[in-house]
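In: Take this sequence and fold it.
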Amino acid sequence: MTTYYDDRSVRVTSTALRVDDRSWPLAELTMVWHRRGSRSWRVLAGRGAIGAALAGPLVAALLGIALAVWLHRSLTVTIAIVGASVLVGLAVGPLADVLFEHLDRSYVRGSREWEMWATWQGRPVRLLSTGDALRFGQIYRAVQRAMERAPAAAPAQNSIGSSGSRPSPRSRP
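Out: I've put the predicted structure just below:
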């Protein structure tokens, strides 16, 4: 038995697909396809918040410099305000690295719900639903590899569908 994918809740082997406490023998899956859900506004709002957090200190620094120029105070006060504004702008450096990392992860995970479906015992069944696009892609590809390498029980069995809202089978080689 070959394991193609294994994590805390999903395991794809050469004989079966297990998701949480459910298991489906690959020989009984006659068609597999995926669906892409609508965008999650929560994820998009989170990305916007990260962008605002990145821009906030820079905007504050620029406003401080503009304020120092606008006030027409003594040279010492102007230098102090500009210096403080520049320090605020520089303080975003270490924070920016952490924020950019969170932003990158948000794009890797994606902003949609992904579902994997199959025809099992003559009816469609949802095998998996996740919002993590990277993980979904790894699992879907593992199922593809497992079904391609599984012995063909019948010519019409074990086909993999393309993306979309309904199955579009591809014949096995």
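In: Only C-alpha atoms from now on, for both contacts and neighbour counts.
Out: Will do.
In: in the top helix by length along the chain, what counts as buried?
Out: The longest helix of the chain (DSSP state H) is helix 75-109. Neighbour-count burial for helix 75-109 flags 78, 81-82, 85-86, 88-89, 92, 96, 99, 103, 106, 109 (criterion: 16 or more other CA atoms under 10 Å).
In: okay, among those, which ones form the most distant pair?
Out: Using CA to CA, those span at most 45.8 Å, a distance reached by T78 and R109.
In: Need the residues that contact stretch 100-112.
Out: With contacts defined as CA atoms under 8 Å, 6 or more residues apart in numbering, stretch 100-112 is touched by 36-41, 43-44, 47, 50, 131-135.
In: To compare against the first, here's the next sequence to fold:
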Amino acid sequence: MRTVVDKGVYVEAVFTYYSDRTVKVTSQSLKIDGQIFLLSDLGDVWHSESEPESSGSRRKGREIWAIWRGEERMLLRVTDKTRFGQIYRAIQRTLEQHPR
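Out: Next up is the predicted model:
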């Protein structure tokens, strides 16, 4: 999508699909803990569950993985199920609306 700024000058509109203090999902990139992943650098994106990090912890981690610049990489691990769902759905929406 393009937006006219002034006669003949166009800029790409950037849409934000999710934002909190450590994660931002936009129509151009993912920003996770300060690292920026351009959508154009991402291949497949998927999620998985991991076992608790310590034997005393009962909460499973939920992870978001992607092929980034040709290599498999974990982008994010969270234990909050609701937050995970919001972030993962935002990534799905941006990839559906803004194909790479």
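In: Among the buried residues of helix 75-109 of the first structure, which one sits closest to G64 of the first structure?
Out: Checking those against G64 of the first structure with CA to CA, the nearest one is S85 at 5.2 Å.
In: The closest one matches what in the second structure?
Out: Structural alignment (TM-score structural alignment) places S85 of the first structure against a gap in the second structure.
In: Please point out which parts of the strand or helix carrying L58 of the first structure sit buried.
Out: For L58 of the first structure, the host element (DSSP states H and E) is helix 41-71. By 16+ other CA under 10 Å, the buried positions in helix 41-71 of the first structure come out as V43, R47, I50, L54, P57, L58, A61, L62, G64, I65, A68.
In: That one: how far from the chain's middle?
Out: 26 Å (CA atoms, centre = their mean, to the nearest Å).
In: That one vs helix 75-109, what angle?
Out: What separates the directions of helix 41-71 of the first structure and helix 75-109 is an angle of 170 degrees, with axes from the mean of the first three to the mean of the last three CA atoms, to 10 degrees.
In: okay, the buried residues of helix 75-109 of the first structure in JSON lines with distance to D20 of the first structure next?
Out: Formatted as JSON lines, the buried residues of helix 75-109 of the first structure follow (distance: CA to CA, whole Å):
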{"residue": "T78", "distance to D20 of the first structure": "63"}
{"residue": "I81", "distance to D20 of the first structure": "58"}
{"residue": "V82", "distance to D20 of the first structure": "57"}
{"residue": "S85", "distance to D20 of the first structure": "53"}
{"residue": "V86", "distance to D20 of the first structure": "52"}
{"residue": "V88", "distance to D20 of the first structure": "48"}
{"residue": "G89", "distance to D20 of the first structure": "47"}
{"residue": "V92", "distance to D20 of the first structure": "42"}
{"residue": "A96", "distance to D20 of the first structure": "37"}
{"residue": "L99", "distance to D20 of the first structure": "32"}
{"residue": "L103", "distance to D20 of the first structure": "29"}
{"residue": "S106", "distance to D20 of the first structure": "24"}
{"residue": "R109", "distance to D20 of the first structure": "20"}
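In: Lovely, talk soon.
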